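A.B. asks: how would this look folded up:
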Amino acid sequence: MLARGFQGRNVVVFGLSRTGLAVARALALGGARVVAWDDQLAAREKAAALGIPLDDPSRVVWGEVSALVLSPGVPLTHPQPHWVVDLARAAGTPVIGDIEVLGRTLSLGHAPRHVVGVTGTNGKSTTTALIGHLLAGAYGLDHVAVAGNIGRAVFDLDHVPDEALVLELSSYQLDLVKSFRPTIGAWLNITPDHIDRHGDIDGYVRAKKRMFAAMTDKDMAVVGVDDTTSAGVATELEKRKGGPKVVRVTVGTRARKGISCVDGLIHENGKAAADVRDVPSLRGAHNWQNAAVAFAVARAAGVSATDIAARIGSFPGLAHRMEEIAVVDGVRFVNDSKATNADAAAKSLAAFKRIYWIAGGRAKEGGIAPLKPLFPNVARAYLIGEAAPQFAQTLGSEVPHTLAGTLERAVARAYADARADGSGDATILLAPACASFDQFSDYEARGAAFRALALGIAHEKNGAAA
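C.D. replies: This next block holds a predicted model:
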């Protein structure tokens, strides 16, 4: 996929991770004169191997540069602007990101019928993937694409789809947009996050709200309103002259207008429309919000409520996010390795009632103390990694626990205990509430190891039964 709007212009791309590499290639394909750089030698070497021209930005004549395209991970304002940002600003050079480059590309007549932006603090990836699932079911896989912060850089797509482009948008990405305009903007929720990058909660919210800035009365804003900040955003948009139409989404109370979800039943304008109670990938109230927002977006994109209801139950979910791996001897194995802090782990601990909980790794501030109200859901805990002794102190006498040390021992002991449980409702849950870096390269490697162990038990059981 190529980037349009910069043909014959000088563009500096800084930050050569997945996003930076993709946008640098796309700009060059679109006729821009690109030079790129990264603080890390390994990243520069990778770019050079791909044929991307490199030059130290301190040697660039910034007065001749049309734009600095900054990768999302490079600090824009806090804790202080990166030195390349200072150079660009001193010369009056616009600082933008790949999503703004996309916006300019789409504005030149290459846009799909629906451009969906999804943001918020929690649930973005699941909601983005679910929207893609629903729209692909309606319009066909070849006519819908999912990209952005979910893991695939938008300029890594082969082409712009004709029906729908669904984008997960982080605050880092939105901080760099100026004219990007989704036709449907979905806002899930707000809790304090990324304060180190935005200065304070107000800076974080301002970055998120940039998604709506260029939207017009031809567009639709779907807003979860279950927290005070998000409800305020919905009200602001409703009052904005010429702004997008607003659909409010709430969980827990049936609303006469908009979309609501009560105990897993989604309602549209007060009438039952879809049921997610038995969808394994959408367990828990937090996933009900994700499902309700996705329902509202799909409706805004023209999909019938009947088609959504028929399709939503086949959503496979995302790897490492409350991913059901197997059921063996009535014991459910669930991989929530993405739950790298207490707030994230709380979602899955609240979704099950008899849990054999695998937790631990490299502890984050606050540990698991905030999870104490959910301890009654835990039959026994199996503690791994550096945090095991600390977590054992927090659990104390409230929760029986085992210092398992490694994930392999934790899974084996949890399965033995859960199989002997006899309740018929036992769940072995990997929800570490920790970073993975003491024993694994990342949360994905940790989740993959858990999946392999669970499937190994399933295969062994099936082989014995045969």
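
A.B. asks: contacts and neighbour counts: CA atoms only from here.
C.D. replies: Noted.

A.B. asks: quick one: the strands in the stretch 301-450 of the chain?
C.D. replies: Ranges of strands within the stretch 301-450 of the chain are 323-328, 331-335, 355-360, 362-363, 378-384, 401-405, 427-430, 434-435, based on DSSP state E, counting those that start in this stretch.

A.B. asks: select the longest helix from this structure.
C.D. replies: Ranked by number of residues, the top helix in the chain under DSSP state H is helix 443-465.

A.B. asks: and that helix, what does it pack against?
C.D. replies: For helix 443-465, the packing partners by 3 or more CA pairs under 8 Å, 6 or more residues apart in numbering; DSSP states H and E come out as strand 323-328, strand 331-335, helix 407-419.

A.B. asks: 10 Å instead?
C.D. replies: Helices and strands touching helix 443-465, by 3 or more CA pairs under 10 Å, 6 or more residues apart in numbering; DSSP states H and E, are strand 323-328, strand 331-335, helix 407-419, strand 427-430, strand 434-435.

A.B. asks: quick one on the thing from earlier: deepest of the strands of the stretch 301-450 of the chain, which one?
C.D. replies: Among the strands of the stretch 301-450 of the chain, ranked by average contacts under mean count of other CA atoms under 10 Å, first place goes to strand 427-430 (a mean of 30).

A.B. asks: give me the nearest residue to Pro370, chain neighbours excluded.
C.D. replies: Ala342 (6.7 Å; CA to CA, 6 or more residues apart in numbering).

A.B. asks: now swap in Ala153 and tell me
C.D. replies: Thr19 (5.3 Å).

A.B. asks: check which helix or strand covers that neighbour.
C.D. replies: Thr19 is located in helix 18-29, with elements delineated by DSSP states H and E.

A.B. asks: so which bits of that helix are buried?
C.D. replies: By neighbour count on 16 or more other CA atoms under 10 Å, the buried set for helix 18-29 is Thr19, Gly20, Leu21, Ala22, Val23, Ala24, Arg25, Ala26, Leu27, Ala28, Leu29.

A.B. asks: one more to put side by side:
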Amino acid sequence: MIPVTTFAGKTVALFGLGGSGLATALALKAGGAHVVACDDNPAKMAETAAKGIETADLRHADWSRFASFILSPGVPLTHPEPHWSAKLAKGAGVEIIGDIELFCRERAKIAPNAPFVAITGTNGKSTTTALIAHILREAGRDVQMGGNIGTAILSLEPPSDDRIHVIECSSFQIDLTPSLAPTIGVHLNLSPDHIDRHGTMELYAAIKERLVAKAGLAVIGVDDPMSRAIAEACEARGVNVARVSVEPLGTKGVFADGETLVGVTDTDAAPMAGLSGIGSLRGAHNAQNAAAAVAVALALNVSPETIRSGLSTFPGLPHRMEEVGRIRDALFINDSKATNADSTEKALKSFDSIFWILGGKAKEGGIEPLRSYFPKIRKAYLIGAASDEFAKTLGADVPHVLCGTLDRAVAQSASDARALGAPAVVLLSPACASYDQFPNYEVRGNHFRDLVRALPGIEAKGA
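C.D. replies: Below is the predicted model:
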């Protein structure tokens, strides 16, 4: 835990008592603050009270007593309209911040030179965060990884000069972190997302830009126009910028030349590492992620040899093009995290001869944007609520069967892939939310993994 001593002796309000909210309340209490916590869920309120934190309905609180208001990033700050608690805080003139802001203030107080790497982007930020942490651990560094990737930042060990915090930041978290100024800020890419929470694409981009605007080094992906504009704006303000791309670069940074990562300095360009054969880093999107991780590692004085070792041993993340196992020529891939067409596109780009399991609760636009990849699909296996809609889209272009459940889809696709007698991929990449049949994509992916590992003749990976 990181005790938040910057609010010692002060009273703060807090709304949202999920994992990070409760961790924040306890860290504030450990640092000497008095916390008044609130949540819409009575069970969360009771759990928090049992840990010695005062709970109260903030609708009836005296806001003049609060030095700050800590808001969970999952709670609307501005759009589609501010949460009632945010309205009350703003009306009382009380600052609204989040747990990463508390970390930033504590770091500034106790270890201002502590290495802090912050990562954001519409896509790829979890993989890049995990890959950076993995390479740094390969180098023998003391690494603390958390934030949006899973472990609440204030549950980590405190900042120190020889400890590196590698933190994934969502746009919601950045919006609540006014003093964000990491040692190295990584911005990967931008595409439309969370517009309901930010109002416009321009506002969404402006929030993302804050992560790199005050960084000691800004590592910025430049493969989309808005991110290129962010790189140019940062450079114009005097920020030290390293670009990453899947296209050749003429300025400082790292780019992917096919499956080779090339480092570019002010004086030369030289191959740094290869991605060939690294299953956890398939596809152009992962080449961009790896290029960003290499740029960070080089900036933190990790040797090229260690970087290559870290890339080759990176296990990847569950449910993101995760290799589950193989039956002879048939490879089974768990990409349950692909909950929309944009995410599934990355998987379809990465494989050929695909037996595709898809469906669930459809997102706007369905799978029509994926039509150009239909020639890669040998057969599709439809599950869940979107089955009829997706069957119409696939039409006569892709052989398909309505399986209904994931259990039947795995059994039929495995049988068909085995019968092919040639290299093939059984790919769970649903292009849908899971909520019609599963609580979340993790449960869906875990079930797929269990089904595959139970298949006769499977050579399971990581079992």
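
A.B. asks: returning to what we had before: what do we get in structure 2 for the residue nearest to Ala153 of structure 1?
C.D. replies: With TM-score structural alignment defining the correspondence, Thr19 of structure 1 maps onto Ser20 in structure 2.

A.B. asks: ok, its match touching Asn148?
C.D. replies: Yes: assessed by CA atoms under 10 Å, Ser20 of structure 2 is found in contact with Asn148 at 9.5 Å.

A.B. asks: list residues touching both of these two?
C.D. replies: Listed as contacting both Ser20 of structure 2 and Asn148 by CA atoms under 10 Å, 6 or more residues apart in numbering are Pro73.

A.B. asks: so which strand or helix has the residue most central in space within structure 2?
C.D. replies: In structure 2, the centroid-proximal residue (CA atoms, centre = their mean) is Ser126; its distance is 3.3 Å. If you go by DSSP H and E, Ser126 of structure 2 is part of helix 125-138.

A.B. asks: mean per-residue distance, that helix versus structure 1.
C.D. replies: Compared with structure 1 after the fit, helix 125-138 of structure 2 shows a mean deviation of 0.5 Å (mean CA distance after the TM-score superposition for structure 1).

A.B. asks: starting at the chain centroid, how far to that helix?
C.D. replies: Relative to the centre of its chain, helix 125-138 of structure 2 is centred 12 Å away, using CA atoms, centre = their mean, to the nearest Å.

A.B. asks: what's the first helix or strand after it?
C.D. replies: Of the helices and strands lying after helix 125-138 of structure 2 in sequence (DSSP H and E), the nearest is strand 142-147.

A.B. asks: now the aligned partner of Ser436 of structure 1 in structure 2: how far from Ala391 of structure 2?
C.D. replies: In structure 2, Ser436 of structure 1 lines up with Ser434, judged by TM-score structural alignment. With the distance defined as CA to CA, to the nearest Å, Ser434 of structure 2 ends up 18 Å from Ala391 of structure 2.

A.B. asks: looking at those two, which one has more neighbours?
C.D. replies: A direct count of neighbours by other CA atoms under 10 Å for Ser434 of structure 2 and Ala391 places Ser434 higher, at 24 against 19.

A.B. asks: ok, that one touching Thr405?
C.D. replies: No: with contact defined as CA under 10 Å, Ser434 of structure 2 does not count as touching Thr405 (11.8 Å).

A.B. asks: list the buried ones in the helix or strand where Ala89 of structure 2 lies?
C.D. replies: Counting by DSSP H and E, the element that carries Ala89 of structure 2 is helix 84-92. Buried positions in helix 84-92 of structure 2, judged by neighbour count with 16+ other CA under 10 Å: Ser85, Ala86, Leu88, Ala89.

A.B. asks: just checking, the first one touches Ala37?
C.D. replies: No: with contact defined as CA under 10 Å, Ser85 of structure 2 does not reach Ala37; the gap is 11.4 Å.

A.B. asks: isn't there a strand covering Ala295 of structure 2?
C.D. replies: No: according to DSSP: H, G, I helix; E, B strand; the rest coil, Ala295 of structure 2 belongs to no strand; its state is helix.

A.B. asks: tally of neighbours for it?
C.D. replies: 26.

A.B. asks: Ala50 of structure 2 now?
C.D. replies: Applying other CA under 10 Å, we find 11 residues neighbouring Ala50 of structure 2.

A.B. asks: picking up where we left off before, out of the helices and strands packed on helix 443-465 of structure 1, nearest to Arg9 of structure 1?
C.D. replies: Of all those, strand 434-435 sits nearest to Arg9 of structure 1, with 42.5 Å by CA to CA.
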